[in-house]
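Participant: build the 3D model from these lines:
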Amino acid sequence: MLLRTVYAGFGVRDLHGASRAVAYLVLAAAPYVLITGTLAPGITLSGRIAVIAVVSFMAGLGLMSWFRPHLLPVAFWFFVPILSTVLITGLNMITNDASTGAQFFYLWPVLYVANFLGRRAIYLNLLLVFAGDALTVFTVLGVGRGMMDWVATMLTMTMTTIVVSTLRARADKFRAVLEEQANVDALTGLANRRHFTETLTREAAEIALTGDSLALVTVDLDYFKTINDTYGHTEGDRVLQAVASSMRTVTGDRGLAARLGGDEFVMLLRLDRPAAVAVAQELRADAGSATGLPGGPPSLSIGIAVLPGDAATVEELISASDAALYDAKASGRGRVAVARGRQNLDRMPGLTPTPDPLLRP
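Facilitator: Next up, the predicted model:
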């Protein structure tokens, strides 16, 4: 529970990138720290031993981050900038080094946090850097001489954080736009085939663990070619958009609605068979209330299959739903059919509807 709270507050992004950042910079810094630390003027034997111990730890951490990052706990990626700030401050204190070069080592935790962690972690890290640098420069140089160095470092780290965070936010927005464009059908605004396929694979894997039901509802617009030939493709697009609007309405937060291409639509619902049937009937009713279309309200044929009841794999689920759709079209169109026997629901006891306004003459 504590770690969940921490994760929610600080928000690690791109763990792979974070592990690479740790590996690159720790492995690059280790030789520098070893040379400058052990050869620093006036350093004692105990100081050299401390430097060698720290460098050994840094090298081991870098190699672990590079080759075995999965062995490190997730919490490590939150606390690594804190650890780095403490190590930098400790090394500067051991070597009595308050030079500009020594203070620039604080750029690593600053850049790491600005790239991979959330806003709270950024604020916390800046406070630790300011405190660590103040401890070093005021101890080594004194308050009078060290004040200007400390202020300059504080401004440098703050401006660096602002610039990197701003660029990161813009990159995130740009990536979100690209992801939306890659996953959304341009005409209808529904998910496209690519997004549907990825979601179907992921959802099927999840229900294999949870034991829930996953319904695939395949939707086909009846007589769509006739609509295009009679009224033109512009009106055909309007009909597709009307169907998509109805699908968004009835799907809500219960699943995913997608257009696979042409007049072929699907809904992926975390529902059992009766609930999926109810949604399908709701879709037909909503589409049947569309107005302003020259050919009248669109007629929909719908096939439903449920995983695991009607299939054992994703491929079988798709085939079962397609077969149910075929039965719906073969038995008169403008109706719902289900897999496992694929009986037409409009003929099942208790589901006989009133005269269907969706069927065209």
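
Participant: CA atoms for contacts and neighbours, from now on please.
Facilitator: Fine.

Participant: and for residue 328, the neighbour number?
Facilitator: Using other Cα atoms under 10 Å, the number of residues around residue 328 comes to 27.

Participant: residue 8 versus that one, what's the distance?
Facilitator: 47 Å (Cα to Cα, to the nearest Å).

Participant: part of a helix, is residue 340?
Facilitator: No: using DSSP: H, G, I helix; E, B strand; the rest coil, the secondary structure at residue 340 is coil, not a helix.

Participant: so it touches residue 307, yeah?
Facilitator: No: checked against Cα atoms under 8 Å, the pair residue 340 and residue 307 is beyond contact range at 11.1 Å.

Participant: higher neighbour count, those two?
Facilitator: Set residue 340 next to residue 307 and count neighbours by other Cα under 10 Å: residue 307 wins out with 26 against 16.

Participant: and the residue located most distally from the centre of the chain, which of the three is it?
Facilitator: Ranked by distance from the centre of the chain (Cα atoms, centre = their mean), the top residue is residue 42, with 52.3 Å. Following three-state DSSP, residue 42 is assigned to coil.

Participant: one more sequence to fold, the one below, so I can look at both together:
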Amino acid sequence: MRTDIPSALNSADGRWIATKGIAAYLVVLNLNGTIFGLIVFGAPDRWTSTQAGTFGVGVGQLVLGGLLYAAAGRLPQVVWSCLPLFMICATTFQSLLVDMRHQLGLLLLVPILYSAYYLNNRMLAATLAVAIAGNAVSMARPPLGVYASAEIVFFTIVAALVSLTVKRLRREVERLVILLARDASTDPLTGALNRRSFDEVFRAALADSVQTGRPVALVVFDVDHFKTINDTHGHAAGDRILCDVTEILRQCCRSTDYVGRLGGDEFALLMPGADSEEGAAIAERLRSGLAHGSGGGATLSVGVASAPAGGVTVAELTAAADQALYSAKRMGRNRIATFEGI
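Facilitator: Below is the predicted model:
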């Protein structure tokens, strides 16, 4: 039984948003090269061919950043993975042209930050290696400074510490996002999906059903005389029964099924790829398990419908399953009814 929902970043829109964010970051990153060029261009001395080359590289970096942003959603992952390496090489080349060795370390931290946050450990290691090598080459350029070796070691230590810190922060952010997403999408008592999250999964499953022709079964059920149970035995007893329902579902349904608590004692089970017959079989295992097992004698009335027979929209299939549920209640409760059988 699944009580998770697909992450927003797994959708096409989510990927586009994430990629656009990375591209915007790289536009800012490329501004470094342009700023280099503008500083050199505005220098009081004569504009040499070396300075012209620096300015050209800077403008080229800015143009590249704009193109990346414009084509963000169409570029393969390998482009985003290799860009920090290119940025480091371009910035190091500019530093060699105009001897800005003492400012290079700060500029190289920008692609390192990008790699530490967005890329995997292997690409981060490659980025660090290229950045450290580029900084060492720039610092070793004649005339050699008195503290060149110390500055190379210092940059290496700082770059490594920054990378480790950002990676750790990224993991913590991901952990918090997962916790927040879980709390926002699940019912705190039973752990089942809440109504909003269940509807999201429901719509996605039906869209897939329409596209592929695979059936989708919807099982809706509620606890018989639940208000009487609460009034007689207390709300704690009612809560235990609701938890028993989800626990028995975990034992009898498929790993690909979704369960949601729609409100009060009303639950729904979504079964992608299953028809009403399969839905009724799972419902019977749940009903008998609750009646004779940990449910303390509580019973369920269950309605089952499937797409496309019961409808191809959320409203249509829900109405069909509800109609079957009402039929089960009219027949005396503690039973299962299918939309096709009424």
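
Participant: quick revisit: quick check: the residue farthest from the centre of the first structure vs residue 91 of the first structure, distance?
Facilitator: Counting by Cα to Cα, the gap from residue 42 of the first structure to residue 91 of the first structure is 14 Å.

Participant: what do you get for residue 267 of the first structure?
Facilitator: 60 Å.

Participant: got it, and residue 27 of the first structure?
Facilitator: 16 Å.

Participant: show me the strands in the stretch 201-350 of the first structure, by range?
Facilitator: Listed in chain order, the strands of the stretch 201-350 of the first structure (DSSP state E, counting those that start in this stretch) span 214-221, 255-261, 264-269, 300-307, 336-338.

Participant: show me what the shortest one is in contact with.
Facilitator: What it means is strand 336-338 of the first structure. The contact list for strand 336-338 of the first structure (Cα atoms under 8 Å, 6 or more residues apart in numbering) reads 277, 280-281, 301-305, 321, 324-325, 327-328, 343-346.

Participant: which of those fall within helices?
Facilitator: Among these, DSSP state H puts 277, 280-281, 321, 324-325, 327-328 in helices.

Participant: quick one: buried ones out of these?
Facilitator: Neighbour-count burial (16 or more other Cα atoms under 10 Å) is assigned, among those, to 277, 280-281, 321, 324-325, 327-328.

Participant: returning to that earlier point: neighbour count: residue 267 and residue 91 of the first structure, which is higher?
Facilitator: residue 267 (26 against 20).

Participant: with adjacent residues omitted, what lies nearest to the aligned partner of that one in the second structure?
Facilitator: Aligning on TM-score structural alignment places residue 267 of the first structure opposite residue 269 in the second structure. Among residues not flanking residue 269 of the second structure along the chain, residue 259 sits closest, at 4.5 Å (Cα to Cα, 6 or more residues apart in numbering).

Participant: assign residue 125 of the second structure to helix, strand or coil.
Facilitator: helix.

Participant: which residue in the first structure aligns with residue 210 of the second structure?
Facilitator: Under TM-score structural alignment, residue 210 of the second structure pairs with residue 208 in the first structure.

Participant: before we move on, what about residue 240 of the second structure?
Facilitator: Checking TM-score structural alignment: residue 240 of the second structure goes with residue 238.

Participant: look up the closest residue to its match, ignoring the ones flanking it.
Facilitator: With Cα to Cα, 6+ apart, the residue lying closest to residue 238 of the first structure is residue 293, at 7.6 Å.

Participant: same deal with residue 23 of the first structure?
Facilitator: Residue 23 of the first structure's closest residue in space is residue 62 (Cα to Cα, 6+ apart), at 4.2 Å.

Participant: helix, strand or coil for that neighbour?
Facilitator: Per three-state DSSP, residue 62 of the first structure ends up helix.

Participant: and for it, the neighbour number?
Facilitator: Count around residue 62 of the first structure with other Cα under 10 Å applied: 25.

Participant: show me the helices in the stretch 151-300 of the first structure, by range?
Facilitator: Secondary structure of the stretch 151-300 of the first structure by DSSP state H, counting those that start in this stretch: the helices cover 193-210, 224-231, 233-251, 273-288.

Participant: what's the angle between the last one and helix 233-251?
Facilitator: Using axes from the mean of the first three to the mean of the last three Cα atoms, to 10 degrees, the interaxial angle of helix 273-288 of the first structure with respect to helix 233-251 works out to 140 degrees.

Participant: buried set for helix 273-288 of the first structure?
Facilitator: 273, 276-277, 279-288.

Participant: same for that helix, what does it pack against?
Facilitator: Contact here means 3 or more Cα pairs under 8 Å, 6 or more residues apart in numbering; DSSP states H and E; on that basis helix 273-288 of the first structure packs against strand 214-221, helix 233-251, strand 300-307, strand 336-338.

Participant: can you list contacts of the third one?
Facilitator: With Cα under 8 Å, 6+ apart as the test, strand 300-307 of the first structure has contacts from 204, 213-222, 272-273, 276-277, 280, 284, 311, 313, 317-318, 320-329, 333-340, 358.

Participant: neighbours of residue 263 of the second structure, how many?
Facilitator: For residue 263 of the second structure, using other Cα under 10 Å, the count is 12.

Participant: give the contact list for the residue nearest to it when sequence neighbours are not counted.
Facilitator: Closest residue to residue 263 of the second structure apart from its sequence neighbours, by Cα to Cα, 6+ apart: residue 195 at 7.4 Å. Residue 195 of the second structure makes contact with 260-263, according to Cα under 8 Å, 6+ apart.
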